[in-house]
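S.K.: I would like to see how this sequence folds:
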Amino acid sequence: MDSRINADKNRKDKIPYDHYRNLFKNFDPGEMAENTGCTFNKDAGEISVKLMGQDLTVKYPSGDVYSKNGTEIESYPPKTLILRYLIHGRGVKPSDKYITYREINGGNVYYNNFYGRCILRLSRKFGGDIEKFRNAFEKLGAEKVNMGDAAYKFQFLNNIYIIFAIWEGDEEFPPSSQILFNKNVLFYFTAEDLAVIGDVAIGSVIKLAFL
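M.R.: So this is what the prediction gives:
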């Protein structure tokens, strides 16, 4: 049963990836790289992208995504995000202003999904284990932020910065968390995208924390 569910989900996730691969080839790779703070190697036909500290290459015009060691990335959601980011990036640099999900256009509409998928998940995973949270971000080389019981600013993609903050629970209150996005994210992603970004980022932090 589980294998069939996973296969169905994989096929569903592949549909948007294939869609953006078809669009990707119609855009100028040099411009996409410039508009996202990435680099384009014309001879190799590759755009270099950094995702959660990992060096990745996006082949042009195919849209295939590979890790540093040459292994193709299998998970479709991060590959789809990367292609959307390259296609839609508008070259706006990060600022010192960070905003909540509700401040994103459409954020109120999708907030319940974002809350359950990202904020609540982050609280439950790390609210009772702040040291694991800190260790993960130390491995990422993230910047400490004066917020909550522990908070860090990190680079999700080139030019895209996020803050994760955690408050430990006590006898009166359960653990809680907050996720903030640099305001320039408005020029790269939609509210729906940001729910996926939160999900992917949390998954990466969990892996780092429990290695």
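S.K.: can we go C-alpha only for contacts and neighbour counts from here?
M.R.: Noted.
S.K.: Show me where the protein has its strands.
M.R.: For the chain, the strands defined by DSSP state E occupy 39-41, 46-51, 54-59, 65-67, 98-99, 143-144, 150-157, 160-167, 176-182.
S.K.: so how many other residues sit close to the spatially closest residue to F137 that is not a sequence neighbour?
M.R.: Using Cα to Cα, 6 or more residues apart in numbering and skipping the chain neighbours, the partner closest in space to F137 is Y152 (6.9 Å). The number of residues packed near Y152 is 20, by other Cα atoms under 10 Å.
S.K.: Let me see the contact set for Y152.
M.R.: Applying Cα atoms under 8 Å, 6 or more residues apart in numbering, one finds that Y152 lies in contact with F137, A142, E143, K144, V145, I163, F164, A165.
S.K.: Could you rerun that using 6 Å?
M.R.: Y152 makes contact with E143, K144, V145, I163, F164, according to Cα atoms under 6 Å, 6 or more residues apart in numbering.
S.K.: When you filter those down to buried only, what's left?
M.R.: K144, I163, F164 (16 or more other Cα atoms under 10 Å).
S.K.: nearest to N26, of these?
M.R.: When the buried ones among the contacts of Y152 are compared for distance to N26 (Cα to Cα), I163 comes out closest, at 33.4 Å.
S.K.: any idea how far that closest one is from T100?
M.R.: Distance, I163 to T100, using Cα to Cα, to the nearest Å: 10 Å.
S.K.: so what's in contact with these two at the same time?
M.R.: The overlap between the contact sets of I163 and T100 (Cα under 6 Å, 6+ apart) consists of L180.
S.K.: Excluding chain neighbours, what is closest to A136?
M.R.: Nearest to A136 is A209, by Cα to Cα, 6+ apart, at 4.4 Å.
S.K.: now that neighbour: how far from K68?
M.R.: A209 is 22 Å from K68, by Cα to Cα.
S.K.: in this structure, which spans are helices?
M.R.: Here the chain has its helices, by DSSP state H, at 2-24, 29-34, 76-88, 107-114, 120-126, 130-140, 191-209.
S.K.: And the third one, what's buried?
M.R.: Think helix 76-88. By neighbour count on 16+ other Cα under 10 Å, the buried set for helix 76-88 is Y76, P77, P78, K79, T80, L81, I82, L83, R84, Y85, L86, I87.
S.K.: Could you also give me the structure for this second sequence? I'd like to compare it with the first:
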Amino acid sequence: MSISRPPTLPTKEDCKAVFQELLKKEGEAVAKRCGVIFLPPSKPGKKRGRYVVNLLVKTYSVELDSEEIIDLVAGKEAPSEISFLILRYLSSSAGVGRKEDWVPFDQFPKTKRYKSYFARYVLNPFARTFGYAPKKYELVCRRLGGKKERLGGLSYSFSFLPKVRILTQLWKGKKEDYIAPTTNLMFNYSARHFFSAEDLLLAGRVMVSIMEAEAKKL
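M.R.: Okay, here's the model as predicted:
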């Protein structure tokens, strides 16, 4: 993806390419490293089995034979951006550390070039939707499995994927005092072992879009 224009959202073709990387890996090893479930085929042979992966409060089945990712509750294929993140997560190969500090997006490797896009596609939409609606924000966070944290503002942590965590923070705005809201979104340190800079940007976009969709249900 070119950095002279905003990174594009992944397509089905992008997912297909990452699927090929995942198919080269040993199922049990991936499951252990990523904290997911691997279900081998019931009968030995050419079948490959599947992974069961939780993303926030939803569960997805990564079908290795049909090369599809299915939302198990909805019973339909997951959106390309969610499929891509799950596939990138499972196919990652860097070592896994134990350090779990919260880290701002621009402190991860090679993210500086994407800082303005992170503000445009993650922080600004977050502020537009929840900046003056803190109660709605807290309700949405709880509905998505968020845990309230004492880290400044209204802070909630989420298990985005089993070993990738996200922290959202909101300092509410006050229209009558002309005080604009402030938002922040961080990742756990270990996210760098699973995601590239562009993946982290996409994860932030997906997190906020899921929050926005949940807010519309209220």
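S.K.: Between A209 and K68 of the first structure, tell me which one has more neighbours.
M.R.: For A209 of the first structure and K68, the more surrounded residue by other Cα under 10 Å is A209, and the numbers stand at 19 against 11.
S.K.: what does that one align to in the second structure?
M.R.: Aligned counterpart of A209 of the first structure in the second structure: A215 (TM-score structural alignment).
S.K.: count of neighbours near A31 of the second structure?
M.R.: A count of nearby residues for A31 of the second structure, using other Cα under 10 Å, gives 17.
S.K.: Need the nearest residue in space to the aligned partner of it in the first structure, chain neighbours excluded.
M.R.: In the first structure, the residue paired with A31 of the second structure is A33, using TM-score structural alignment. Among residues not flanking A33 of the first structure along the chain, T39 sits closest, at 5.3 Å (Cα to Cα, 6+ apart).
S.K.: how near is that neighbour to Y161 of the first structure?
M.R.: In terms of Cα to Cα, T39 of the first structure sits 18 Å off from Y161 of the first structure.
S.K.: Would you check that my belief about Y132 of the second structure contacting G173 is correct?
M.R.: Yes - between Y132 of the second structure and G173 there is a contact at 5.4 Å, judged by Cα atoms under 6 Å.
S.K.: Give the burial count for the aligned partner of A191 of the second structure in the first structure, as a bare number.
M.R.: Using TM-score structural alignment, the equivalent of A191 of the second structure in the first structure is V185. Here the count is done by other Cα under 10 Å, and V185 of the first structure has 24 residues near it.
S.K.: roughly how far apart are V185 of the first structure and N112 of the first structure?
M.R.: 20 Å.
S.K.: Spatially, what comes nearest to E214 of the second structure if we skip its sequence neighbours?
M.R.: The shortest distance from E214 of the second structure to any non-neighbouring residue, by Cα to Cα, 6+ apart, is to V140 (6.2 Å).
S.K.: I'd like the distance between the equivalent of that neighbour over in the first structure and L208 of the first structure.
M.R.: Using TM-score structural alignment to pair residues, one finds that V140 of the second structure aligns to A136 in the first structure. Distance of A136 of the first structure to L208 of the first structure, given as Cα to Cα: 5 Å.
S.K.: now swap in Y17 of the first structure and tell me
M.R.: For Y17 of the first structure relative to L208 of the first structure (Cα to Cα), the value is 26 Å.
S.K.: So which of those two has more stuff around it?
M.R.: Legend: neighbour count by other Cα under 10 Å for Y17 of the first structure and L208, higher for Y17 (22 against 17).
S.K.: What's that one aligned with over in the second structure?
M.R.: By TM-score structural alignment, Y17 of the first structure lines up with C15 in the second structure.
S.K.: Am I right that that match is in contact with F84?
M.R.: Yes - using Cα under 6 Å as the test, C15 of the second structure is close enough to F84 to be in contact (5.2 Å).
S.K.: that older thread, tabulate the helices of the first structure (TSV), appending distance to Q178 of the first structure.
M.R.: Shown next, in TSV, are the helices of the first structure (distance: least, Cα to Cα, whole Å):
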stretch	distance to Q178 of the first structure
helix 2-24	27
helix 29-34	30
helix 76-88	22
helix 107-114	11
helix 120-126	8
helix 130-140	13
helix 191-209	11
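S.K.: Any idea how many residues pack against K217 of the second structure?
M.R.: 7.
S.K.: was I right about G89 of the first structure contacting N35?
M.R.: Yes - taking contacts as Cα under 6 Å, G89 of the first structure lies within contact range of N35: 5.5 Å.
S.K.: Find residues that contact each of these two.
M.R.: With Cα under 6 Å, 6+ apart, G89 of the first structure and N35 have no common neighbours.
S.K.: mind checking how far G30 of the first structure is from F187 of the first structure?
M.R.: Distance of G30 of the first structure to F187 of the first structure, given as Cα to Cα: 18 Å.
S.K.: on that earlier part again, quick one, what contacts the match of Y17 of the first structure?
M.R.: With contact taken as Cα under 6 Å, 6+ apart, C15 of the second structure is in contact with F84.
S.K.: what about it, distance to E68 of the second structure?
M.R.: In terms of Cα to Cα, C15 of the second structure sits 9 Å off from E68 of the second structure.
S.K.: go on, P10 of the second structure?
M.R.: 15 Å.
S.K.: Which of these two has more residues huddled nearby?
M.R.: Using other Cα under 10 Å, the more surrounded residue of P10 of the second structure and E68 is E68, with 20 against 17.
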